[in-house]
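# Generate coordinates for the sequence data below:
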Amino acid sequence: MQRLIIERLGHKGDGIASDPVIGQIFVPGVLPGEEVEGVVEGGVMAAPKIVTPSDQRVKAPCRHAKACGGCQLQHAHDDFASTWKTDVVRRALEAQGLEADIRACITSSPQTRRRASFSAKRTKKGALAGFHKKGSDVVVEVPDCQLVAPVIGAALPLVQDLAVLGASRKGELSVLVTQSLTGLDVSVTGGKPVDTALREELGAMARKYGLARVTWDDEALTRLPPIQRFGAADVTPPPGAFLQATPEGEAALLAAVRDALGPVKYVADLFAGCGTFALPLAQDARVHAVEGDKAMTKALDHGWRNAQGLKHVTHEARDLFRNPLLPDELDKFDGVVIDPPRAGAEAQVEQMARCKIPRIAFVSCNPVTFARDAARLVANGYALNWVQVVDQFRWSTHVELAAELEYKG
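Down below sits the predicted model:
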C-alpha cells in the first residue's frame, strides 16, 4: 500500500501524483489536494481509498457513476469543474505565449444532451445496452443516466431491440440516437447486412417507437424528416451528421459568434456543417458556407431555400484541409466564422493570416489546437480579444470555446 497526495488533474481527468522512484502516478476519481491510499501497479493506483477528501468533492449525482465510463468528473463540485476547464484553456494559451480575457464558463444543465452513442450487445436472454465501462469493452446499463435528455434515456429499450434484431453474438452495435423536432433519429453501425427481412423489421420498429428515421449502415428508412432548427430554418441533416451536443451549448456558442463578429454584412462560415451558425447569421448578413461534406451542404441549402426572411446564403463543398480558401477569396468578407474539428485548421489559418479580415469568430473543441492556430493569427496582426469557455459535455474532460480575433494591423 502506498499513500500519495494528488497534485493536479491530467487532461483525461485522472489525478496525478509524484513518486521519487516511479515518477508520475495516475489515480482515477480523485481531486487535487486529496490524500489517497492504494496499490500502485504500472504507474497507476486503480482503486484508491480517499484518506483526506477535498472540500470540492461531492456525491456523484448519477447512480451509475462508479461503473459507467461516460463521465469523469461527477465527484467534483460544479465550481471546481468550471474553474478546471477554464484553466485548461488558460494553460493552452500560455503555452503559445497568448493572453486574453477568459470569460466565465457556461455549463449545460443535466439531462440536456440531445444525442448519445450507445453500445449494444446480444446476450443469451436478449440484449444489453448502455455505455462502456471506463477503459473496457464491457457494456454498462444506464437506465437513470443524468447526462442525456429524458427522451434519449428512454430509447434504451429501442437500442436493445435493435441489438436483438441485427447484432451478432460476438459483435457490438453502435447506435447513435439524436433528438429531433419530429422524433428520434437513429443511426446504427456494426450490425449484420441489410436484407429484405431486416428492412421490414426496421420499418415495424420505426412505427412502434415513433422514430423519424432509422439508418442501418448506409441505408436510411425515413418516416418523417428528422428536423433540426437553426435560427429560422428547418434542416434535415444527413444520418450521423455533426450536431452541437446541447441546445444550451449551441445557444452559448452562437451568442459568442454574434458578439465576436459584430454588425457584419458578409460572412464566410468555414467548416459550416449543416448551418448551425450560417443560417442564424443569415438573419442579418449574407453568408457563404463552406463544408467538406456534400450531403451537409445540400441539407443547409435546402433549409435556407425553405426558410422565410433570410438574406442570401451560398454554399460550397470543399475540403478546407487540402484546399483552403485563399486570400483573394477571403478578402471580400468582413467577418469569418471558423469551427474546425479537433485537429484544428492549420492550412486554412495559414491563408487567413495573410489577410486583413476585420473580425474572426473562432469556435473550437480543442484548446491546444485553437491556441496554436490563434498564435499564427496573432503573429500576423490579429488581437485575441476574449475567449468564451463553453461546457456542453458536463462531467467530462471535454472543453469547448469561442473567441474573438480582431485585425489590428
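
# contacts, neighbours, all on C-alpha from now
OK.

# Show me which strand runs longest in this protein.
Determined from DSSP state E, the single longest strand within the chain is strand 382-391.

# In that strand, which residues are buried?
Tyr382, Ala383, Leu384, Trp386, Val387, Gln388, Val389, Val390, Asp391 (16 or more other C-alpha atoms under 10 Å).

# Over to stretch 308-323?
Leu310, Lys311, His312, Val313, Thr314, His315, Glu316, Ala317, Arg318, Leu320.

# now stretch 214-225
Applying 16+ other C-alpha under 10 Å to stretch 214-225 flags Val214, Thr215, Trp216, Ala220, Leu221, Arg223, Leu224, Pro225 as buried.

# Among those residues, pick out the one closest to Glu94, please.
Distance ranking of the buried residues of stretch 214-225 against Glu94, using C-alpha to C-alpha, places Thr215 first at 44.2 Å.

# on that earlier part again, quick one: which two of the buried residues of strand 382-391 are the most distant?
Among these, Tyr382 and Asp391 lie farthest apart (C-alpha to C-alpha), at 26.1 Å.

# Against Ala220, how distant is the residue nearest the centre of the chain?
Of all residues in the chain, the one closest to the mean position by C-alpha atoms, centre = their mean is Ala245, 5.6 Å from it. Per C-alpha to C-alpha, to the nearest Å, Ala245 is found 22 Å from Ala220.

# Over to Val313?
28 Å.

# Could you do Gly190 as well?
Gly190 is 15 Å from Ala220, where distance means C-alpha to C-alpha.

# Same check on Val337?
Val337 sits 32 Å away from Ala220, going by C-alpha to C-alpha.

# go on, Asp284?
From Asp284 to Ala220 the distance is 35 Å (C-alpha to C-alpha).

# Next: Ala317.
22 Å.

# where's the strand or helix carrying Gln351 relative to the chain centroid, distance-wise?
Assigned by DSSP states H and E, Gln351 belongs to helix 346-352. The chain centroid and the centroid of helix 346-352 are separated by 23 Å, computed with C-alpha atoms, centre = their mean, to the nearest Å.

# Identify each buried residue in that helix, please.
Glu346, Gln348, Val349, Glu350, Gln351, Met352.

# From Val368, how far off is the third one?
Relative to Val368, Val349 is positioned 15 Å away (criterion: C-alpha to C-alpha).

# before we move on, what about the second one?
Separation of Gln348 from Val368 (C-alpha to C-alpha) stands at 17 Å.

# go on, the fifth one?
As defined by C-alpha to C-alpha, Gln351 lies at a distance of 20 Å from Val368.

# I'd like the structure of this one too, to check against the first:
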Amino acid sequence: MSHLIERLSLRGEGLTADGITVPLTLPGEEIEGAAADGRIPSPRIVTPVPERVRAPCPHYSGCGGCALQHASDAFVADWKMQVVRRALDGQGLEAPVRPIVTSPPETRRRAVLAGRRTKKGVLIGFHARASDVIVEVPDCRLLHPDLLAGLPACEDLTSLGASRKGALALTLTRSEDGLDIAVAEAKPLEGGLFAELAGVAERHDVARLTWNGELIAERRPPRQRMGRAFVAPPPGAFLQATEDGQAALTAAVVEAVGSAANIADLFAGCGTFALPLAERAQVHAVEGSRAMLAALDAGWRRATGLKRVTTETRDLFRRPLLPDELRKLDAVVLDPPRAGAEAQVEQIAASQVPVVAAVSCNPVTFARDARMLCAAGFRIDWVQVVDQFRWSGHVELAARFSRTGPVGR
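Just a heads-up that it's a prediction; the model follows:
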C-alpha cells in the first residue's frame, strides 16, 4: 500500500495524514509498506525527496541511536528551527530565532549503551529502533572517539556482571581525566565481583567506575571544565551532551544576563552556567540534588578569580523561589528538565526580576512557560537554537526575556 509522508514527529520520524509512523522517511516522500500497530517499520521509498542523503554511519539502517542521518544537514537544521517557531506560534508568541548551532560529528561525550551476554560472548551497542535487539556500533559517527575506546572495558564489565536474560545500562562519560563509567541494572556485588570489577577499572585505565550506584574505583576524579572551574559530577549526573553544545548555551546565557551583578541559577545542576557566570557576578545556585550542588561548591572553592557562589538544595517544582526571595536579583537563569518550570515561572512572573535567561530541551514546555512570562510584561528578545543531539529529534535552545511592562499581573 502506498503512503505519503506529510510531516515529521518530534522524534524525527515520518508521519502520514492518518497518523501512521514511518521511520527513516522525509516529508513529501511516497513510500510503500505494511502497517502494524500504527507503524511501518520497513518502508520502501518510492519517490525520494532531494533532501534525502546517504547516511554517513554504516550502522544507521539497524541502529536506533540516530533518527535523521538520511536527511541533509540543511534540512535538519531548518526543521529544528521550525520546531521552535511552531511551538511559539502555538502559544501565540513571536520571537527572533537565531541560526542554529550544531555540534560536529563524533563529539558526543556522554552516552548510555546496552550490554548483554550471549552464547558466543557479549554485545555492546545501542538498541535497534523500537526493539530490545542490541546493535554493535564500533564505527559510530555520533560518539567521541574516547567513548568508542571504552568499548573493550564495557565488554569486560558485561561479561562479569550481565545476566543472559537482561541487559546492562552502561553510561559512559568522557572527562578531562579519562572515562567515567556508571553501570546500572547489573548483578549485585557478591563474592569476588567487587575485586574483579576493580581489576577492570585498573586494566582499562578507567577514571571512575560505579556499579548499581556503588563506587568501585575512583583512580582519578573525572572532572569537567565549567568556565575557569573544574567539577567532578556525581556518577551519572546530568551533563550537556557535547562540549560545543555546552559552549553555545553558556555563551547565550552569559550574553542574556549581560552586566547583571546578582544572579540566581535555578535548576543549576553541577554549575554549567553558575560557574562561568561567577567570573563577573555573584550567583545563588539552586538545585534539587544535594550531590550535584556539593560538586559545584567543590569546583568553585578550588577555582581562582571567581565571585561568591552560594548554593541551596531545593525542589523547585514543589517549592519555587517566591517573589520576595527574587526581589534583589538582577537576572535569573532557568534551566529546567523537559517538564519545564511552570511553578517557578509563575513566581518569576509575579516578581520584579528584570531579565530571565531561559535554557530548555523541550520547545513545547518552553513556549508554555514563555507565554506566562510574556503575559506578565516580558518580551522575548531572541532565541538561540542549539543542536547537540545531532541526527536526533531533540532540540535545545536558550532565550533572553526582558521586562517591558508593569511588574506582576
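
# what TM-score comes out when they're superposed?
Aligned and superposed, the two chains score 0.97 in TM-score terms (TM-score structural alignment, normalised by the length of structure 1); 404 aligned residues with a C-alpha RMSD of 1.0 Å.

# picking up where we left off before, in structure 2, which residue range corresponds to the helix holding Gln351 of structure 1?
Residues 342-348 of structure 2 are where helix 346-352 of structure 1 lands when matched by TM-score structural alignment.

# With stretch 58-69 of structure 1 instead?
Mapping stretch 58-69 of structure 1 onto structure 2 (TM-score structural alignment) gives residues 53-64.

# Can you mark which positions in the matching stretch are buried?
In terms of neighbour count (16+ other C-alpha under 10 Å), stretch 53-64 of structure 2 has its buried residues at Cys57, His59, Tyr60, Ser61, Gly62, Cys63, Gly64.

# What of stretch 18-26 of structure 2?
Buried residues in stretch 18-26 of structure 2, counted by 16+ other C-alpha under 10 Å: Ile20, Thr21, Val22, Pro23, Leu24, Thr25, Leu26.

# how much space between the third one and Gln82 of structure 2?
Right, the one you point to is Val22 of structure 2. Val22 of structure 2 is 20 Å from Gln82 of structure 2, by C-alpha to C-alpha.

# Assign the aligned partner of Gly92 of structure 2 in structure 1 to helix, strand or coil.
Aligned counterpart of Gly92 of structure 2 in structure 1: Gly97 (TM-score structural alignment). Three-state assignment for Gly97 of structure 1 (DSSP: H, G, I helix; E, B strand; the rest coil): coil.

# distance of Gly97 of structure 1 from Pro32 of structure 1?
Gly97 of structure 1 sits 26 Å away from Pro32 of structure 1, going by C-alpha to C-alpha.

# which one of those two has more residues nearby?
The neighbour count for Gly97 of structure 1 versus Pro32, taken as other C-alpha atoms under 10 Å, is higher for Pro32 (18 against 11).

# Helix or strand for the alignment partner in structure 1 of Ala358 of structure 2, just tell me which one.
Per TM-score structural alignment, the equivalent position to Ala358 of structure 2 in structure 1 is Phe362. Using DSSP H and E, Phe362 of structure 1 sits in strand 359-364.

# Need the counterpart of Gly178 of structure 2 in structure 1.
Residue pairing (TM-score structural alignment): Gly178 of structure 2 is matched to Gly183 of structure 1.

# which ones are touching that match?
Gly210, Leu211, Ala212, Arg213, Leu224, Pro226 (C-alpha atoms under 8 Å, 6 or more residues apart in numbering).

# Now with 6 Å, please.
Leu211, Ala212 (C-alpha atoms under 6 Å, 6 or more residues apart in numbering).

# related to what we said a few turns ago, end-to-end on the match of stretch 58-69 of structure 1?
18 Å.

# What of stretch 113-122 of structure 2?
13 Å.

# which part of structure 1 lines up with it?
Per TM-score structural alignment, the counterpart of stretch 113-122 of structure 2 in structure 1 is residues 118-127.

# Need the contact partners of the next helix or strand after the strand holding Phe362 of structure 1.
Downstream of strand 359-364 of structure 1, the next assigned helix or strand under DSSP H and E is helix 367-378. For helix 367-378 of structure 1, the external contacting residues (C-alpha under 6 Å, 6+ apart) are Val89, Ala92, Leu93, Gly344, Ala353.

# Please, where are all the helices along structure 2?
Along structure 2, the segments classed as helices by DSSP state H run 73-90, 145-148, 151-161, 193-203, 243-257, 274-277, 290-302, 323-326, 342-349, 363-375.

# Just say which of those helices is most tucked in.
Highest mean neighbour count of these: helix 274-277, a mean of 28 (counted as mean count of other C-alpha atoms under 10 Å).

# which residues of structure 1 does that helix align to?
The aligned range for helix 274-277 of structure 2 in structure 1 is 278-281, by TM-score structural alignment.

# again, but for stretch 291-303 of structure 2
The aligned range for stretch 291-303 of structure 2 is 295-307, by TM-score structural alignment.

# Check the offset of the matching stretch from the chain's centre.
22 Å.

# How about stretch 329-339 of structure 2?
Remark: stretch 329-339 of structure 2 is offset 16 Å from the chain centroid, using C-alpha atoms, centre = their mean.

# What residues sit buried inside that stretch?
Here stretch 329-339 of structure 2 shows Leu329, Asp330, Ala331, Val332, Val333, Leu334, Asp335, Pro336 as buried, counting by 16+ other C-alpha under 10 Å.

# Out of those residues, the closest to Lys165 of structure 2 would be?
Looking across the buried residues of stretch 329-339 of structure 2 and measuring by C-alpha to C-alpha, the closest to Lys165 of structure 2 is Pro336, at 35.9 Å.

# nearest spatial neighbour of the closest one, skipping sequence neighbours?
Sequence neighbours aside, Phe267 is the residue nearest to Pro336 of structure 2 in space, at 5.6 Å (criterion: C-alpha to C-alpha, 6 or more residues apart in numbering).

# now do Ala154 of structure 1
In space, Ala154 of structure 1 is closest to Pro143, 7.7 Å off (C-alpha to C-alpha, 6+ apart).
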